[in-house]
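[1] Got a predicted structure here, sequence first:
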Amino acid sequence: MLRYVLGRLAQSLVALLLLLLIIFAMTRLTGDPTDLYLPLSASEAERAAFAEAQGFNDPLIVQFGRYVGEIAQGSFGESLFKARPALDVALEAFPVTLKLAAFTMAIAMACAVVLGSLAAYWPNSLFDRVVSVLTIVIASTPTFWVAIVAIVIFSISFQWLPTSGTGSAVHWILPVGVLVLTPLGLLTQVVRASMVGCLRSAYVKTAMAKGAASRRIIFVHALRNAVLPLITVAGVQATGLINGAVVIETIFGFPGIGKLMIDSIRNRDFALTVACITLAAVVVYLMNMLIDIVYSRLDPRVRIK
């Protein structure tokens, strides 16, 4: 296990270095780096002095080494827009995104288990067909379009729900409700497909022959083995929620890492942008490793060395 964890950390470190290289290259290929830091109204003298102070006149390899070294020490620089250390600003916003993703996945998994299991227990029934059609539709519908329609209906037309903020539980309804649709649709299909095979297995037929209750057959005997594919897909969806929260947080004015990233790009705050991207990447790498470890513990056929 220790060897596996160290190996995954080494792979994640390589991927993180490549990500930092891409960010570094993009800022250089798009023009003078001082354009990312200074306002458009800055004079040539101010630009030259800033470039010299920041080392932008040094060779690119020297700049990249200094750039990675500072990040390795946890120093992403000063946020120009917030006038504070960029990492501190990103760390304050990230828990909001994590809560949003956690609430979304908890609701999606709970509903998917119930809907997918019942649809598999009554295959080809009206309930199964309705669930299949609805889950395919909601999983295929763009979340940004659903978010806009939800705002028009529930916030503008009926004025039931607020459009932005996190002041109370009511403020979370629209963002979570919109963000839950895609994972709910995908996870329901995964649970149904896995449960269909499990319900046809010999041990389930034995439980039926012994007179076990339908609820126990579905949610104890069959679900125990059907849950493994669910965990794998749920892990992928959870990491996708962290990356995909940018759109939803921006639309609903949700003060998470996604909206902060967009604001930092809009305000030409390069240090804060790098801090947000790096923090999100690190969390995604750690979540992927945790998913593999959990899967190996649940499935005795999988061994991590």
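    That came through fine.
[2] Please count neighbours and contacts with C-alpha atoms only from this point.
    Will do.
[3] Could you report the neighbour count for residue 72?
    Residues near residue 72, counting by other C-alpha atoms under 10 Å, number 10.
[4] this is the comparison structure:
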Amino acid sequence: MDGATGRGIPNAVVTVDGSRPVLSESDGFYMVEGVEAGTRTLQVEAFGYRPTTRELEVTRDVMLDVAVDAAAFVLDPLIVAPRAVDVTGRVRDPIRDAPLKSVDIRTSSGQTTRTNARGRFDVTGWEGMGLFLEIRAFGYMPLDTVIEPGDGRPRVYFLRPDPLVEEMIDVEIRRIEDRAGGQRAITMRPLDRTLLLRRWSGHTVEELLRLQYGRRAQRIRCTVIDEESLTAAVAEGVLSTTLAQDVERIEFLFDGAMLRIYTRDFMRTMLGSGIELRPPTYVDVVDPPFCS
């Protein structure tokens, strides 16, 4: 029984050495049968109480009330945390049917990342909790959405081109074309962003030059990227690491001897600061030729 209240304790385990343990009934009553005579040890264990031991002398049937004291114990706090879930998504341009690289992703939990060359990104969410995503890219309309991590659905987000930015880019492209004038190579047509994304997404500029222009690419004697003339060694390294998705326009001047590339980042700068375009210059009487 409870030592403080005198009430019977149900389901207490009562053991007398030399006999099988028994459970007390709802009123705390117990009966241990078949105990041999002699000095015996009785032990009582019950949830929420301290184990209690009594010595008794068994000569005949014995009635024994055992008072047990409540045990002071502390339960560890139960912490229920949602399960972390990896969330993978892809961002695409639906007009050009191509993945978008370097798209900025920000979540409501403070995570920031960018899409890779395949338009893919990875963030962490929590199962059963909505995750807010901000998706931003230069030249595209912003996209805000809420997802439910852990639902197993494939996630593809389509960013539509911003018509205002597209119009501003067209103005700058016309400036570039006007500046080239009669120096543009007739047999090596320029590549704009639409062609670069649709056909060459995931390829480096070096690869697309070789595959698109073949032997004609051997005419290239100098390379100008973002209005800066590069040495042959530097140009080789840049062309082999720059992806088509990072480029806004590729053009050829002076019958293909000059390769001019305008990156997406440079185009953003052009829109913001109105960069002055210098007339193209190519001098082939020196080796290597001078170009700017």
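    Good, I have the coordinates. Here the structure is a predicted model, which means the values were calculated and not measured.
[5] where does the TM-score land?
    The TM-score (TM-score structural alignment, normalised by the length of the second structure) is 0.23; 106 aligned residues with a C-alpha RMSD of 6.1 Å.
[6] Output the contacting helices and strands for the helix or strand hosting residue 25 of the first structure.
    Residue 25 of the first structure is part of helix 2-29, with elements assigned from DSSP states H and E. Counting contacts by 3 or more C-alpha pairs under 8 Å, 6 or more residues apart in numbering; DSSP states H and E, helix 2-29 of the first structure is packed against helix 60-72, helix 270-298.
[7] give me that answer again for 10 Å
    When contacts are defined as 3 or more C-alpha pairs under 10 Å, 6 or more residues apart in numbering; DSSP states H and E, helix 2-29 of the first structure sits against helix 34-37, helix 60-72, helix 270-298.
[8] Can you tell me which of the ones you listed is nearest to residue 230 of the first structure?
    Nearest to residue 230 of the first structure, of all those, is helix 270-298, at 10.3 Å by C-alpha to C-alpha.
[9] Against which helices or strands is the closest one packed?
    Against helix 270-298 of the first structure (3+ C-alpha pairs under 10 Å, 6+ apart) you get helix 2-29, helix 34-37, helix 60-72, strand 78-79, strand 84-85, helix 86-121, helix 223-251, helix 257-266.
[10] quick one: it to helix 2-29, angle?
    In terms of direction (axes from the mean of the first three to the mean of the last three C-alpha atoms, to 10 degrees), helix 270-298 of the first structure departs from helix 2-29 by 160 degrees.
[11] in helix 270-298 of the first structure, what's buried?
    Residues of helix 270-298 of the first structure classed as buried: 270-281, 284-285, 287-289, 291, 293, 295 (neighbour count, 16 or more other C-alpha atoms under 10 Å).
[12] now do stretch 129-136 of the first structure
    So stretch 129-136 of the first structure, judged by 16+ other C-alpha under 10 Å, has buried residues 131, 132, 135, 136.
[13] Can you lay out the helices and strands packed on helix 2-29 of the first structure as TSV showing distance to residue 110 of the first structure?
    TSV is the format used below for these (distance: least, C-alpha to C-alpha, whole Å):
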stretch	distance to residue 110 of the first structure
helix 34-37	44
helix 60-72	39
helix 270-298	18
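[14] quick revisit: among the helices and strands packed on helix 270-298 of the first structure, which is nearest residue 189 of the first structure?
    The nearest among these, by C-alpha to C-alpha, is helix 86-121 at 6.5 Å.
[15] all strands of the stretch 51-200 of the second structure, in order?
    52-58, 84-93, 98-99, 104-107, 112-114, 120-126, 131-136, 143-147, 156-158, 191-192 (DSSP state E, counting those that start in this stretch).
[16] The first one - contacts with which helices or strands?
    It stands for strand 52-58 of the second structure. By 3+ C-alpha pairs under 10 Å, 6+ apart, strand 52-58 of the second structure packs against strand 13-16, strand 38-45.
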